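Visitor: sharing a sequence plus its predicted fold:
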Amino acid sequence: MNSFSSPMLDQSIFDNANESLVLGDFEQAKHILSPYRHLRQNYQIMILLGIAMAGCHTPKEAAKYLCQAQQLIEKPSTHCCCELEPYLGRHYLHHLIFPVVDEAITLTPNDILLHVAKINILKHSGQFSLAVAHLKKTICAFPQHTNSLLNNLATLLYETGKYRSAYTLYKTLEDRNPNSFAVIANLAAYYNAINDVEQAFLYYRKAIFINPTLPALRLNYSLCLLKAQQYHQGWIEHEWRLKTPNHSSLPEATLMPSLTHDLDIKGKRILITQEEGLGDTLMYLRFVPELIKRGATVELWVSAVMEGLCRRLEGNPNVKVGGTTPPPFDWHCPFISLPRVLGAVPGKDGAAIPYLRAEPRKIAEWKDKLPKTNCLKIGIAWGGDPHPEDIAANSTDRKRSIPLYKLVPLLQSIKNAQFISLQMGAYAPQIHDLPASIHLFNPMDTVHDMDDTAGIIMNLDVILTVDTSVVHLAGALGKPVILMDRYDNCWRWISGQEYSPWYPNVRIIRQTRPKIWGDVIEKATSILQEMATKHQHKN
């Protein structure tokens, strides 16, 4: 087919193909794109075709298109094979990525970016030993890139919890090139992870001096400020997240400004939009009643699972569920921008705990469905959302989640307790691998939304969970929570503290070593056994 007889190429072709790839319908994407495969000077078509071919189990074809696309990009910073991860990774198809990368290496063996792509994809899929092995081979093959590859090795060591080894290597690289932006930024992240915020600030500011407009860097700096409880500056800096790719389609011109004492919002229509995870939405709902008190007409645009909880917020905001078209508004405000908006006025800390309410009918329904017992009723959640399509979120999830088998000693040893699962999603099937002697009651197969989960939680005595939406829901409902937290904790779980100002009813047990859960589980067992014993004596 020549270019004169080819179908018209417009944005809808890209949109339709991209939608099919996101859904995992690789054959459909291939069907959409095949009429345009002769357009070898269009790198976007080449990339989408490469992804479709990879999903259709044709790695040689996929590699050919992706390498063709790579040659069309001026001064690339990554290889086009990296584009495979967001699409195939979301469907847990990493095993289809590596044959494509290996075929691409056969085609262009001297492309350093391709070898780095393979290292990173191995790392992101949790194959750390293979990543290190390929990295070492790459250093031998490309000695002129030794420093940048050693920086990758340090990051690998960091990801595997070998913090001291990573630090030693970062410092060696810094000594070789004190102005290396990549090394400085990585040292900032390292110091933030070990909760040395002063050193983290020092390195973040060095990095910002070198590259002041990089959104990802400024976002990470904001998280460091928030971890140090420098909230006013942190919230302002946190707005850099809105400049990251695919964050919001609503116009920046109508983003809600920060309130001042003389800014009257009475009668203003404010659309508050959900962003990032459910846990974030649950946390920032505390700020909504303050806008309603000031006379604003507030509409919350949320997912269906949040609808009931949102409708019962103080002030009874309007609630829009799903869809792609926003209702009319004067200003829009993502949930995570609310503390920035309120930062300079009374009410800046939001509503007091509890600020969410479970539906009384749901509480009663779940009381009848849960086991009848006088034992201490302990709700348990051990995993977050893996987000396989999001590399950074997936990495965090691997650190925060605990495989259920590691909690078997806790489940077996606590007397006078009834455990009730609150786990949804990818980690829930681990229940089936428990020893027969452990009875973990699982009501979650009949849970439809957060209203159901809230109804269950209100019938429990205490919640044991990792850092996922369950801790936010239980915390906002005012229930006692024990949080088993990772070493490099999220900013909201204050470093070096057992309690957070955001949820005073949450007790934090944090790893003392990266990726090691043993002492956390031991301490949680001791606390829960003491609670169970006291509960028994009360009854």
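Guide: Looks like it came in fine.
Visitor: only C-alpha atoms from now on, for both contacts and neighbour counts.
Guide: Will do.
Visitor: and whatever helix or strand residue 183 lives in, what does it pack against?
Guide: Under the criterion of DSSP states H and E, residue 183 resides in helix 181-193. For helix 181-193, the packing partners by 3 or more CA pairs under 8 Å, 6 or more residues apart in numbering; DSSP states H and E come out as helix 146-159, helix 163-176, helix 197-210, helix 215-227.
Visitor: helix 181-193 and the first one, what's the angle between them?
Guide: Here helix 146-159 runs at an angle of 20 degrees relative to helix 181-193 (axes from the mean of the first three to the mean of the last three CA atoms, to 10 degrees).
Visitor: report the buried residues of helix 146-159.
Guide: 147-159 (16 or more other CA atoms under 10 Å).
Visitor: among those, which one sits closest to residue 458?
Guide: residue 159 (37.3 Å; CA to CA).
Visitor: how close does the closest one get to residue 123?
Guide: Distance of residue 159 to residue 123, given as CA to CA, to the nearest Å: 8 Å.
Visitor: quick revisit: give the buried residues for the helix holding residue 183.
Guide: By 16+ other CA under 10 Å, the buried positions in helix 181-193 come out as 181, 183-193.
Visitor: that helix vs helix 197-210, what angle?
Guide: Relative orientation of helix 181-193 with respect to helix 197-210: 160 degrees, computed using the same axes, to 10 degrees.
Visitor: and the angle for helix 181-193 with helix 215-227?
Guide: Using the same axes, to 10 degrees, the direction of helix 181-193 lies 20 degrees away from that of helix 215-227.
Visitor: what is the burial count for the residue nearest to residue 233 when sequence neighbours are not counted?
Guide: Closest residue to residue 233 apart from its sequence neighbours, by CA to CA, 6 or more residues apart in numbering: residue 225 at 7.2 Å. Each residue near residue 225 was counted by other CA atoms under 10 Å, and the total is 24.
Visitor: residues contacting residue 225?
Guide: Going by CA atoms under 8 Å, 6 or more residues apart in numbering, residue 225 touches 231, 233-234.
Visitor: try this one side by side with the last:
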Amino acid sequence: MAKWVAAMRQERYAEGWALAALTLAERDPATRDDPALPYHLRWVWDGTPVDGRHVLVRCYHGLGDTIQFARFLPLLAARAASVTVEVQPRLLELIRTVSDELELRPFDPAHPLPPSEVDLGITELDFVLRATPAVTPVPYLRAPAAILPRGTVALCYGAGEWDAARSISPQLFAPLCRHGPTLTLVAEPAELDVLNPSGCPFDIGATAGLVAGADLVITVDTMIAHLAGALGRPTWLLLKSDPDWRWAPDRRTSPWYPSMRLYVQPRTGDWKSVLAEVERDLRARTGRAERQA
């Protein structure tokens, strides 16, 4: 796993896919899509080629994973006879903007769709297609932009329960609110000085509109980061010192989202240093914008 992570972070994709192929070859076919396992721990694709076949794409992971790998769906549709995507209901309308050639079905964990000619997990698409992030244009999602004051910065400090260490105390974001209009993208009341103190609606369409309308998104590693990157919005991503595989801690940029800048903890748990750097950069950015106005 460590070799695969290193290869993917360093954009040595062919090496990463070769390692994935070795893992696939070692798997017991009887354990494919094992109903005894939680969905996020299952493996789906058995190596069957997708060309000219009816393909079912299963979204078994988080909302951010679906958004990240949805970029490859048009490539899959160009090669397969048909593509059905079993997608989380909250994402249905958003994923619909990726391509007109997809049949989208809501994923009901209690009643998953029956197998198709080829089944695969959406997070396997790069491996299945041997496609790098660079082959897909960004933005690849679309959303009507909310009308917001000029210079609005959208903030997200909560990363949910999956990994509590990704979240940041909202009070550390308070200094960012002094440099212009801000809003929260967290679905809870905010104590910060924001345009929407009652919080962001728990609705992907409304959230996407706020992201699309903001001049800048500053977020922890959660679905919001992928949403902002997929919409092509300027995004500052705040990361743990040992971030998830898709982010390289020694880099400022991400091949997955060209509009994204990475801010990584210098030490485990040190969010204060991260936010201090973010505030310095935001102050400089705001000053440049005012001079250009």
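Guide: Nice, thanks for sending it over. As the structure is a prediction and not an experimental result, all values here were calculated from the model.
Visitor: write the PyMOL selection for whichever of the contacts of residue 225 of structure 1 are buried.
Guide: Only the buried entries of these go into this PyMOL selection, using 16+ other CA under 10 Å:
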select buried, resi 231+234
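Visitor: can you put the buried residues of helix 181-193 of structure 1 in TSV and add distance to residue 322 of structure 1?
Guide: Shown next, in TSV, are those (distance: CA to CA, whole Å):
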residue	distance to residue 322 of structure 1
181	41
183	42
184	41
185	38
186	38
187	40
188	38
189	36
190	38
191	40
192	36
193	36
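Visitor: for the residues you listed, work out which two are farthest apart.
Guide: Longest span within the buried residues of helix 181-193 of structure 1, CA to CA: 181 and 193, 18.4 Å.
Visitor: and the strands in structure 2?
Guide: According to DSSP state E, structure 2 carries its strands in the segments 54-58, 82-87, 103-106, 118-121, 153-156, 182-184, 216-220, 235-239, 260-264.
Visitor: any chance of the ones you listed in a markdown table, with mean neighbour count too?
Guide: Below are the strands of structure 2 laid out as a markdown table (neighbours: other CA atoms under 10 Å):
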| stretch | mean neighbour count |
| --- | --- |
| strand 54-58 | 23 |
| strand 82-87 | 22 |
| strand 103-106 | 16 |
| strand 118-121 | 22 |
| strand 153-156 | 26 |
| strand 182-184 | 27 |
| strand 216-220 | 24 |
| strand 235-239 | 26 |
| strand 260-264 | 21 |
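Visitor: in TSV: the helices and strands packed on helix 181-193 of structure 1, plus distance to residue 65 of structure 1.
Guide: Below are these laid out as TSV (distance: least, CA to CA, whole Å):
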stretch	distance to residue 65 of structure 1
helix 146-159	26
helix 163-176	36
helix 197-210	36
helix 215-227	29
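Visitor: those helices: which one's closest to residue 386 of structure 1?
Guide: Closest of those to residue 386 of structure 1 is helix 146-159, at 16.0 Å (criterion: CA to CA).
Visitor: can you check which part of structure 2 the closest one sits on?
Guide: Counting by TM-score structural alignment, helix 146-159 of structure 1 lines up with no residues of structure 2.
Visitor: next: stretch 496-515 of structure 1.
Guide: Going by TM-score structural alignment: stretch 496-515 of structure 1 matches residues 250-269.
Visitor: so for that stretch, what gets flagged as buried?
Guide: Buried residues in stretch 250-269 of structure 2 (16+ other CA under 10 Å): 253-265.
Visitor: counterpart of residue 158 of structure 2 in structure 1?
Guide: Matched to structure 1 by TM-score structural alignment, residue 158 of structure 2 sits across from residue 383.
Visitor: for residue 523 of structure 1, see how far away the closest residue to its match other than its chain neighbours is.
Guide: Closest residue in space to residue 383 of structure 1, ignoring its immediate chain neighbours: residue 401 at 4.4 Å, by CA to CA, 6+ apart. Counting by CA to CA, the separation of residue 401 of structure 1 from residue 523 of structure 1 is 17 Å.
Visitor: repeat that for residue 414 of structure 1.
Guide: In this view, residue 414 of structure 1 and residue 523 of structure 1 are 12 Å apart by CA to CA.
Visitor: more crowded one of these two?
Guide: residue 414 (19 against 15).
Visitor: so that one touches residue 525, yeah?
Guide: Yes - assessed by CA atoms under 8 Å, residue 414 of structure 1 is found in contact with residue 525 at 6.9 Å.
Visitor: do you know how far residue 6 of structure 2 is from residue 220 of structure 2?
Guide: Distance, residue 6 of structure 2 to residue 220 of structure 2, using CA to CA: 22 Å.
Visitor: how about residue 250 of structure 2?
Guide: Applying CA to CA to residue 250 of structure 2 and residue 220 of structure 2 gives a distance of 17 Å.
Visitor: in JSON lines: the strands of structure 2, plus distance to residue 75 of structure 2.
Guide: Output for the strands of structure 2, formatted as JSON lines (distance: least, CA to CA, whole Å):
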{"stretch": "strand 54-58", "distance to residue 75 of structure 2": "12"}
{"stretch": "strand 82-87", "distance to residue 75 of structure 2": "11"}
{"stretch": "strand 103-106", "distance to residue 75 of structure 2": "15"}
{"stretch": "strand 118-121", "distance to residue 75 of structure 2": "14"}
{"stretch": "strand 153-156", "distance to residue 75 of structure 2": "31"}
{"stretch": "strand 182-184", "distance to residue 75 of structure 2": "34"}
{"stretch": "strand 216-220", "distance to residue 75 of structure 2": "28"}
{"stretch": "strand 235-239", "distance to residue 75 of structure 2": "26"}
{"stretch": "strand 260-264", "distance to residue 75 of structure 2": "23"}
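Visitor: not counting sequence-adjacent ones, nearest residue to residue 157 of structure 2?
Guide: The nearest residue in space to residue 157 of structure 2 (CA to CA, 6+ apart) is residue 168, at 5.2 Å.
Visitor: verify the stated contact: that neighbour with residue 160.
Guide: No - the pair residue 168 of structure 2 and residue 160 does not pass the contact test of CA under 8 Å, sitting 10.7 Å apart.
Visitor: higher neighbour count, the two?
Guide: Using other CA under 10 Å, the more surrounded residue of residue 168 of structure 2 and residue 160 is residue 168, with 21 against 14.
Visitor: roughly how far apart are the alignment partner in structure 1 of that one and residue 384 of structure 1?
Guide: Aligned counterpart of residue 168 of structure 2 in structure 1: residue 402 (TM-score structural alignment). For residue 402 of structure 1, the distance to residue 384 of structure 1 equals 9 Å [CA to CA].
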